[in-house]
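# Mind looking at a prediction? Sequence and model below.
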Amino acid sequence: MQAFTVEQVRRLERAAMGPQDDGTLMQRAAAGLAAVLADELRTRAGHVYGTHVLVLVGPGNNGGDALWAAARLARRGVRVDAVGVLGTPHAEGLAALRAAGGRVVGTEALAALDAYDLAVDGVLGIGGRPGLPDDVADLVGRLADACVPVVAVDLPSGVAADTGAVPGAAVSAAVTVTFGVAKPCHLLEPARARTGRLVLVDIGLDTSAEEPELDAWDAARVADAWPWPARSSDKYAKGVVGVDCGSETYPGAGIMATYGAVHGGAGMVRFVGPESARATITANLPDVVFAPGRVQAHLLGSGWGERADGDRAVADAVASEVPGVLDADGIGHRPDRLPDSWLLTPHAGELARLLGIERSEVEDDPLAAVRAGAGRTGATVLLKGATQLVARPGVRTVEVAVPGPSWTGRAGSGDTLGGLCAAVLASGRPAHEAAVLGASLQAQTAAAHPGPLPPHVLAERCADRLGAWWQERHP
């Protein structure tokens, strides 16, 4: 799924409307929204006729979409109460609702909230500022307390459309119906968690002239793109990963990085990390080689701590003209510029240090930060977190890995992720694909095996996930 910014959406809508807005796009949007609302009523109440719907109406076209859709429901026998909660409602939409038999009421005249089968959030659209006024936030909170499911129009009111930030009160929707194209907030946390199920309604926008802001991968695309070995593939064709991770202080990082590389499908793994990690690796991963030699991808940095020769280790790896993954402590030992065949895998704090900004700035606008990281270093950058973003230098579109459960956010997960990415990189895939595929595999494996599994155990399950995908595609 691709997502486009507010500015891009405005251009797309103007192009579709032509020189004069005759309301066609709004009617298409309202028709699609009404269809989703009717389906939700059938699913939740068992019928459409006689159900009770509350519409929260704000100003402009977002409120207009909600009102026109509500008018369609009213003509089907739905009891509709509309309440203006912000600004001046869309005049034509309001008239249409009244003509169809819907009621327009003040907040003081609302029925008991638990009497409603569904609420429609038509308060703020893509032009709204994030956050909600206190009185609107109070009403939204009372709907949540009454367990009334909310269908958001275009986006949940209160979230930031272009960044996914939620700096204040906002709607938490069961379903969000968006029009024409997805917006970044639908794909970026924390707004994504408030979006619920996303339904995209086609209103006739032509996106061919616009480069998307985001390109979100799904599970099927990940499985189709995985570098499956041919029958004739040997260990070198599958790819050899050289792992230089961990230290005497943090031997576990080297162990977990190696688990990721082995279970991510590398043909062979060479471990040149600390001696203290080798006994554990030998006991559990006896196929790992403890000697330098030919590799197709490097993995460096996890658990290094204060490594005196870190600059030299990274410089030597880069000079080998083999791609690599640079993680955690290793990022601080990078040269000024790296090839785009190299992948950096920082979390928000590490990326903030790289850019010389506060962590909060990365968290508030992760898209800008991950692009800045790629531009600053010349490398491909995977920003780890609740939403995992991949940016390439000179490329506008940022890729989004398949999301997973929050169980993966624990110590060691980044180490195993580095190994997964390095395994894909060693197979010959470009750095941006290695990042998306590795991150998506880890997330989907965690979703298939819920619970707080230790990172190295989850890495083992990644091999099971790959095996299941292989069987699905090679019955």
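On my side now, so go ahead.

# okay, CA-based contacts and neighbour counts for the rest of this
Fine.

# List the buried residues in the host helix or strand of residue 447.
Under the assignment given by DSSP states H and E, the secondary-structure element containing residue 447 is helix 431-448. Of all the residues in helix 431-448, those buried under the rule 16 or more other Cα atoms under 10 Å are 431-447.

# Against that first model, consider the following:
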Amino acid sequence: MTSGSVIDAYTSEQVQTAVAGALAVARSDDELIRRAAFGLAQVCLTELRDRFGSAHGRTVVLLAGMGKNGADAMVAGKHLRERGVAVRAVATSGHVDAIGTRHLQVPVIDATDSAGLKQALDLVAGADMVVDGIVGDAMVGSLRTPASDLVQAIPDTALVVAVDLPSGVDPDSGAISGVHVRADVTVTFAAYKRCLLLPPASQVAGRVVFVDVGITPRLAPIGQVQRLTPSGVADRWPTPGPGDHKYSRGLLGIVAGSDRYPGAAVLACLGAFGTGVGIVRYTGPRHVGDLILQHVPEAERYPGKVDAYLLGSGVLDDADQDRAIDEALATGLPCVVDAGAIETCVSRRAGGDRPTPGDRVLLTPHVGELGRSLSAIGYDATTAGILQRPYEHALRVADAADVTVLLKGSTTIVVGPDGRSFSQDDGPAWLATAGSGDVLAGIAGALTSAGLPALDTGAMATFVHGRAAALAANDGPLRASQIAEHAPTAVRELLVEKETSVRPRAGRRGGRVRGHAGGRGRGRE
């Protein structure tokens, strides 16, 4: 269940089962709808006031399907009318839930009729806000006319509030195959649906607000898809104690860099030292080692005893490094596998050579590298196909090679071989720059050397990487080296926030915090 540390997301089947259980003991069929609708109306009013200064007199068009989401929208419309909002309702399937019609008590335009559709399209084109209650988590397939026509008619100037999830996205996989709603805000009830955390759907959900309607106790304690909050990262972050020394804080062996990409090794070392590693021991070309020592004099340029490895960042066409990667993979030690080592690791482990448990091996591919990994296990996938269903493709590699896969992107997902995953969306779009992935690998290497499992490592490294990028960017361009420079500050602020949040304050009143996930315009190398 969603807590202060973790946001849990569930399948549509899990949510529907929980809702059915709640309805079985509810005092009336519309009890849950009334709770959901009131929360939805409050969000709509807040958005209207923020945009226009006042909600009074603004035009809100409700697009209501025949299911409970349509009823939620209609009952919310009643609350909006009571606040002076001009509410119009459109039935996208010919009729809407009787509960919603009874509460709203305004004429409902039937968009399945040609004359009604024309009238509805005109209303949508002039709306200040459109409330998307077309379909919910039981959706199958793409939106069809008239719903698709109405969605396409929504003007860019209108605020769009989605009920439960944006219509047109797959509730479980997050895939989008046709016309869909792009929301400014999604108000979700009962539980987060997986599509609200999984790309590409998460990228069209806008800001996500969770309204608790009393269903959460009926859900599993842990969702298969999760998102770490700042407190969740802080709770897991390894911090040194009075008895620690450089050898107890993690010894990380790094095999990285090449003639073409010498800076990759430097950035990986900077990322590791910037987030708390005790010692880095570098293996690679001498001139790359010289470059590392110019920028990171703390690094050691010789192989030796290590607790974990970071392999492959910037490695290209070097027989000695390839041999070092093979030897490292054979040790059974935990490892972060990046760039030039990914295909080797996948091929070996898919073939049964698995000295290290899958929950201690973290792969960090971008989409192209994941595509090559899929080819290595005999599965062809296009870039477009991977972007359409990134979770499913990452899981295919994770399962076949018994590894944990961190797939970099505007929303980064970390998928374990058992399907459990994290989805993190924590950095600015400026993060998509050369070398940022090498810094991320270094951060992950530091956490891996500290003994953290791969799934937690991937989510935590992604979070701190994103926060450091936000500090470095300050709404402008950045270089990857600046991400590494700001990583210590990102960690420090995270831990300070944790300390402050648990320290009691005299006279402070408790408050409510809205659940929040997703965002717009994120990027990652």
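Noted; the coordinates are in hand. These numbers were taken from a predicted model, which means no experiment stands behind them.

# quick one on the thing from earlier: give me the mean deviation of the helix holding residue 447 of the first structure from the second structure.
Here the mean offset of helix 431-448 of the first structure against the second structure after fitting is 1.4 Å, by mean Cα distance after the TM-score superposition for the first structure.

# And the contacts of the helix or strand following that helix?
Following the chain from helix 431-448 of the first structure toward its C-terminal end, the next helix or strand by DSSP H and E is helix 455-473. The set of residues that contact helix 455-473 of the first structure without belonging to it, under Cα atoms under 8 Å, 6 or more residues apart in numbering, is 223, 228, 256, 259-260, 263-265, 408, 410-413, 416, 441-442, 445-446, 449.

# same deal with stretch 63-70 of the first structure?
Under the criterion Cα under 8 Å, 6+ apart, external residues in contact with stretch 63-70 of the first structure comprise 26-27, 29-31, 33-34, 55, 57, 80, 82, 89-94, 96-97, 102, 120-124, 153.

# which of those residues are buried?
Under a neighbour-count criterion of 16+ other Cα under 10 Å, the subset of those counted as buried comprises 26-27, 29-31, 33-34, 55, 57, 80, 82, 89-90, 93-94, 96-97, 102, 120-124, 153.

# what residues are up against residue 425 of the first structure?
Per Cα under 8 Å, 6+ apart, neighbours of residue 425 of the first structure: 296-297, 323-324, 431, 434.

# what about the aligned partner of residue 255 of the second structure in the first structure, neighbour count?
When the first structure is aligned by TM-score structural alignment, residue 255 of the second structure is paired with residue 244. Counted with other Cα atoms under 10 Å, the burial measure for residue 244 of the first structure works out to 26 neighbours.

# Residue 244 of the first structure contacts residue 303, doesn't it?
No - between residue 244 of the first structure and residue 303 no contact is recorded; they are 9.6 Å apart, counting by Cα atoms under 8 Å.

# Chain neighbours aside, what residue packs nearest to residue 275 of the first structure?
residue 248 (7.5 Å; Cα to Cα, 6 or more residues apart in numbering).

# Likewise for residue 325 of the second structure?
The shortest distance from residue 325 of the second structure to any residue other than its chain neighbours is 6.4 Å, reached at residue 311 (Cα to Cα, 6+ apart).

# Please tell me how far the one you found sits from residue 211 of the second structure.
44 Å (Cα to Cα, to the nearest Å).

# residues touching the aligned partner of residue 215 of the first structure in the second structure, list them.
Structural correspondence for residue 215 of the first structure with respect to the second structure (TM-score structural alignment): residue 226. Residue 226 of the second structure makes contacts with 6-9, 197, 421-423, as judged by Cα under 8 Å, 6+ apart.

# overlap between those and the first structure?
Cross-checking the contacts of residue 226 of the second structure against the first structure gives 7-9, 421-423 as conserved contacts, using both residues aligned by TM-score structural alignment, their matches' Cα atoms under 8 Å.

# what sits in contact with each of residue 244 and residue 303 of the first structure?
Here residue 244 of the first structure and residue 303 have residue 254 as joint contacts, going by Cα under 8 Å, 6+ apart.
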